[in-house]
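J.: sequence-free structure coming up:
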């Protein structure tokens, strides 16, 4: 992570934005930022690693996959400026965890309530497919984020199997007791993991974190109906409720 270990979320976000550890990803993100998409030809792309987004005392952490080439790699904010973000932020707003349903650019006034969004890989990868080596090299940032959020974290929503597989070993490294064999990813799956310094029991111990699985909000899932707005809203509502956040009731 370099000579200095981030001691705050703000320090972490700054360090992430300056990361150049993966040559392939650095070359790709900068190539995209230079060539641009025709619809965004007049915009200045972020073109760097994208830090997490949300408060430093979040009770809910959402873990995605990686920034989109013309979404977060363009705007500099997770899930901002693309179709996946349209779905995610609309759902967060619907359940009361965001102040507005849209996320178009970094200064659009969006605020999350008790929720932070991150990813196992912080650079846009070619074909949206980071390698295992790139995922593992980027693990230090997720490790630091979990360490800094540990005092307030109650729920983790994982969008997709890639994030699930990346997250479990980092949680274990940070002291949480993960069931063995590893719990399998699935939409609607919920798993309690015992917090560091507590013993497992029949009921969740103080500080226990609950994992919530959800299909990723990618167009591949949302355009085909594999993931509907109500499905992602239900997962977010359950995660927010478990974390003690104020959430809106499901529509009748």
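T.: Structure received. Values in this document were obtained by computation on a predicted structure and should not be read as measured data. Residues are numbered from 1 along each chain as shown.
J.: from here on, contacts and neighbour counts on C-alpha atoms
T.: OK.
J.: For the nearest residue to residue 187 once chain neighbours are set aside, grab the count of nearby residues.
T.: In space, and not counting its chain neighbours, residue 187 is closest to residue 214: 4.2 Å by Cα to Cα, 6 or more residues apart in numbering. Taking other Cα atoms under 10 Å as the criterion, the count of residues near residue 214 is 25.
J.: And residue 15, by the same measure?
T.: 18.
J.: Which secondary structure state does it sit in?
T.: Here residue 15 is recorded as helix under DSSP: H, G, I helix; E, B strand; the rest coil.
J.: what's the closest non-adjacent residue to it?
T.: Leaving aside its sequence neighbours, residue 15 sits nearest to residue 6 (Cα to Cα, 6+ apart; 7.6 Å).
J.: what number of residues lie near the one you found?
T.: The burial metric for residue 6, expressed as a neighbour count using other Cα under 10 Å, is 19.
J.: I'd say the residue nearest to residue 187 and residue 164 touch.
T.: No. Counting by Cα atoms under 8 Å, residue 214 sits too far from residue 164 to count as a contact (9.7 Å).
J.: Now the common contact residues for the two.
T.: Listed contacts common to residue 214 and residue 164 are residue 158; contacts here mean Cα atoms under 8 Å, 6 or more residues apart in numbering.
J.: could you pull out the strands for the protein?
T.: Read by DSSP state E, the chain holds these strands, from start to end of the chain: 60-63, 115-118, 155-159, 190-193, 209-214.
J.: Which elements pack onto the longest one?
T.: Strand 209-214 is packed against strand 155-159, strand 190-193, helix 229-242, with contacts defined by 3 or more Cα pairs under 8 Å, 6 or more residues apart in numbering; DSSP states H and E.
J.: try the second one
T.: The criterion is 3+ Cα pairs under 8 Å, 6+ apart, and the helices and strands that strand 115-118 contacts are strand 60-63.
J.: do the fourth one as well
T.: Taking 3+ Cα pairs under 8 Å, 6+ apart as the contact definition, the neighbouring helices and strands of strand 190-193 are strand 209-214.
J.: Between strand 155-159 and the strand it packs on, find me the angle.
T.: Direction vectors for strand 209-214 and strand 155-159, defined by axes from the mean of the first three to the mean of the last three Cα atoms, to 10 degrees, enclose an angle of 20 degrees.
J.: second one coming, line it up with the first:
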């Protein structure tokens, strides 16, 4: 008999830890039984030097497809930029079967289950932080973390045992954490941010391009 060992960096399919998210998950399963409707696993190269941390799955995006940032507007800017700078190969087609592959890169969300109105509560963020901590520990070769938004930035600090007051979020900022890993900040690649001009393609490409140069220079 083969025993399956659960990955501590991944919540179980029916993770019970956040009652509000459980209720929303069950409602989505009833309304859309063909969707993923579960905690969205991290994706990409566990030996990658870049770890991208997002906020949470979108209800009609990753919650539907089961792959981070796949199926909603945010994925277009994220994956096209990662491909431009060599962190992905293939073409993003908003579908897990599109053939896109991450290269030297891995993606995870600070909160793994879709929250109502795309807004997790502070308690839900803290509760899910244990999985992010395990993910960061598992990606042993990571040399840089790209945090998409304030929630992701603070979640990375918490997962590293650092107070949120240590480094305030600032778009374009790159700081070195005590373990030597770089933490880079970008506004989230959401439709709202891009439609309102908070984040432009050029702004996001500048952040990812800088990380590419830094990692290449480090060898």
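T.: Received, thanks. Since the structure is predicted, the reported quantities are computational estimates derived from the model, not experimental observations.
J.: Kindly provide the TM-score of these chains.
T.: Put the two chains on top of each other and the TM-score (TM-score structural alignment, normalised by the length of the second structure) is 0.90; 215 aligned residues with a Cα RMSD of 2.3 Å.
J.: follow-up on the earlier one: tell me which of the helices and strands packed on strand 209-214 of the first structure sits most buried.
T.: Counting by mean count of other Cα atoms under 10 Å, strand 155-159 has the highest mean neighbour count of those, with a mean of 27.
J.: about what we covered before: among the strands of the first structure, which comes closest to residue 23 of the first structure?
T.: For the strands of the first structure, distance to residue 23 of the first structure was read as Cα to Cα. The smallest value, 21.2 Å, belongs to strand 115-118.
J.: The closest one against the second structure, how far on average?
T.: Comparing strand 115-118 of the first structure with its match in the second structure after superposition yields a mean distance of 0.6 Å (mean Cα distance after the TM-score superposition for the first structure).
J.: Give me the distance between the aligned residue in the second structure for residue 24 of the first structure and residue 38 of the second structure.
T.: For residue 24 of the first structure, the aligned position in the second structure is occupied by residue 20, per TM-score structural alignment. Distance of residue 20 of the second structure to residue 38 of the second structure, given as Cα to Cα, to the nearest Å: 13 Å.
J.: Between these two, which is the more surrounded one?
T.: When neighbours are counted by other Cα under 10 Å, residue 38 comes out ahead of the other of residue 20 of the second structure and residue 38, with 25 against 14.
J.: What's the match for the more buried one in the first structure?
T.: Using TM-score structural alignment as the criterion, the counterpart of residue 38 of the second structure in the first structure is residue 48.
J.: contacting residues around its match?
T.: Residues in contact with residue 48 of the first structure, defined by Cα under 8 Å, 6+ apart, are 17-19, 26, 29-30, 73, 76, 123.
J.: Could you identify the buried members of those?
T.: When neighbours are counted using 16 or more other Cα atoms under 10 Å, those contain these buried positions: 17, 19, 26, 29-30, 73, 76, 123.
J.: how far away is residue 206 of the second structure from residue 199 of the second structure?
T.: The span separating residue 206 of the second structure from residue 199 of the second structure equals 11 Å under the rule Cα to Cα.
J.: The second structure: which residue goes with residue 145 of the first structure?
T.: Under the alignment by TM-score structural alignment, residue 145 of the first structure pairs with residue 135 in the second structure.
J.: Run a quick neighbour tally on the nearest residue to that match once chain neighbours are set aside.
T.: Nearest-residue entry for residue 135 of the second structure: residue 9, 4.9 Å, with adjacent residues in sequence omitted and distances by Cα to Cα, 6+ apart. Residue 9 of the second structure is flanked by 18 other residues according to other Cα under 10 Å.
J.: I'd guessed the residue nearest to residue 15 of the first structure sits against residue 12; true?
T.: Yes. In this structure residue 6 of the first structure lies within contact range of residue 12 using Cα under 8 Å: 5.1 Å.
J.: Touching both of those two, which residues are there?
T.: In the contact map built from Cα under 8 Å, 6+ apart, the residues linked to both residue 6 of the first structure and residue 12 are residue 144.
J.: hey, where'd the helices end up in the second structure?
T.: Secondary structure of the second structure, counting by DSSP state H: helices at 19-31, 62-65, 73-84, 122-138, 150-159, 191-195, 201-218.
J.: Tell me which of the ones you listed sits most buried.
T.: By mean neighbour count, with neighbours taken as mean count of other Cα under 10 Å, helix 62-65 ranks first of those at a mean of 27.
J.: who are the neighbours in contact with the aligned residue in the first structure for residue 104 of the second structure?
T.: With the correspondence set by TM-score structural alignment, residue 104 of the second structure lines up against residue 114 in the first structure. Under the criterion of Cα under 8 Å, 6+ apart, the contact list for residue 114 of the first structure reads 54-55, 57-60, 97, 245.
J.: Who are the contact partners of residue 8 of the second structure?
T.: With Cα under 8 Å, 6+ apart as the criterion, the residues that contact residue 8 of the second structure are 131, 134.
J.: with the contacts of residue 114 of the first structure in mind, which one is nearest to residue 189 of the first structure?
T.: Proximity of these to residue 189 of the first structure (Cα to Cα) peaks at residue 60, which lies at 16.0 Å.
J.: what's the counterpart of that closest one in the second structure?
T.: With the correspondence set by TM-score structural alignment, residue 60 of the first structure lines up against residue 50 in the second structure.
J.: ok, its match touching residue 139?
T.: No. Using Cα under 8 Å, residue 50 of the second structure makes no contact with residue 139, being 9.1 Å away.
J.: higher neighbour count, the two?
T.: A side-by-side neighbour count of residue 50 of the second structure and residue 139, using other Cα under 10 Å, places residue 50 first with 26 against 18.
J.: For that one, give me its contacts.
T.: 104-106, 142-146.
J.: One more: residue 144 of the first structure?
T.: By Cα under 8 Å, 6+ apart, residue 144 of the first structure lies in contact with 6, 12.
J.: Relative to residue 65 of the first structure, how far out is it?
T.: When residue 144 of the first structure is compared with residue 65 of the first structure (using Cα to Cα), they lie 17 Å apart.
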